[in-house]
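**Q** Please work out how this folds:
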Amino acid sequence: MKIFIPLFVSLFSFTISAQDKPVRLVEEKQKKRTILYVKNDTNEDKSVFLKVNPTGYRRSAQRPILKKIPPKSKVQMLILIPLTDTESYYTHTLIVNDTLQAIDVDRSKRLKKGDSL
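**A** Next up, the predicted model:
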């Protein structure tokens, strides 16, 4: 009986960690292109930051992408077109936040000539 409890706990924790992430990058390979999507399986809006480092693709995709992903949806982020006769691969960084933060800037207080900081 003492052996079954730790075995059950370890199997239970393995099944929990094996579940998919609620917001993830989805790759769809087609004949001459690879389309990258972000899929949001939660019930809330999520904001994502995606940075792709491609090698062997026609268009440079190194600029970061910031997008709001609605709940229960899949949003296209990037299309990669591989070069011929070249090995193509990429690495990515995906950061998920709950919401985009609005930055409130007070522009009414401007420095005048002669004012010091």
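**Q** rest of the way, CA atoms for contacts and neighbours
**A** Noted.
**Q** Am I right that P71 is in a strand?
**A** No: going by DSSP: H, G, I helix; E, B strand; the rest coil, the assignment for P71 is coil, not a strand.
**Q** quick one more, to check against the first:
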Amino acid sequence: MNGFKLVTALFLFIVAIPLQQPEGVLITVEKGHKKITYYAENVTENDIDLFFKVNSTGFRRSADRPMIETIPAKTKKALITLIPLKGKDTTHTYIAVVTKKENNIELRKTDTIIKDVMRIDPRKKKN
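**A** Now for the predicted structure:
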């Protein structure tokens, strides 16, 4: 029975891998001697923005902070490098979402904010 579960899990894993790829970007994971590096390759003719977050345990640096990267057209860019801790079990999964340029949120400085700071000298007493 365990063999059947293993074959089923392997089949689902192989089927699910293409479903994780966001449109226009190919995410690859390269395992080095003592590191794991995530790469994003833009396969389109336009620049795209990529929201990317890695959920990981057992690594030296926490990769749980999300990032937004602009990937130029037809280029490959390193996103994050994970370095495993000695003697620890490691797991890592990622979330990648492609945002289109017309949907980007632009921050504009439209109003001037004036902040009044009132300083109180503790040596002077109010009468």
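**Q** Which secondary structure element is home to the aligned residue in the first structure for L26 of the second structure?
**A** Here L26 of the second structure is matched to R24 in the first structure, going by TM-score structural alignment. Assessed by DSSP states H and E, R24 of the first structure sits inside strand 23-29.
**Q** For that strand, give me the average deviation versus the second structure.
**A** Its aligned residues in the second structure lie a mean 1.1 Å from strand 23-29 of the first structure after superposition (mean CA distance after the TM-score superposition for the first structure).
**Q** hang on, isn't the match of L26 of the second structure packed against N40?
**A** Yes: between R24 of the first structure and N40 there is a contact under CA atoms under 8 Å: 6.9 Å.
**Q** quick one: which of these two has more around it?
**A** N40 (23 against 17; other CA atoms under 10 Å).
**Q** Surely that one touches L25?
**A** No: with contact defined as CA under 8 Å, N40 of the first structure does not reach L25; the gap is 9.2 Å.
**Q** Now do the aligned partner of T99 of the second structure in the first structure against V52 of the first structure, distance only.
**A** When the first structure is aligned by TM-score structural alignment, T99 of the second structure is paired with N97. Applying CA to CA, to the nearest Å, the value for N97 of the first structure to V52 of the first structure is 18 Å.
**Q** Neighbour count for those two, which is higher?
**A** Each of N97 of the first structure and V52 has its neighbours counted (other CA under 10 Å); V52 has more, 18 against 13.
**Q** Nearest residue to that one in space, ignoring adjacent ones along the chain?
**A** Nearest residue to V52 of the first structure, sequence neighbours excluded (CA to CA, 6 or more residues apart in numbering): H92, at 4.4 Å.
**Q** Could you confirm the one you found falls within a strand?
**A** Yes: counting by three-state DSSP, H92 of the first structure is found in a strand.
**Q** give the contact list for it.
**A** Contacts for H92 of the first structure (CA atoms under 8 Å, 6 or more residues apart in numbering) come out as L50, K51, V52, N53.
**Q** separation between it and R107 of the first structure?
**A** Taking CA to CA, one finds H92 of the first structure at 36 Å from R107 of the first structure.
**Q** hmm, which of the contacts of H92 of the first structure are the buried ones?
**A** L50, K51, V52 (16 or more other CA atoms under 10 Å).
**Q** what's the neighbour count on the aligned partner of R65 of the second structure in the first structure?
**A** Matched to the first structure by TM-score structural alignment, R65 of the second structure sits across from R63. By the criterion of other CA under 10 Å, R63 of the first structure has 10 neighbours.
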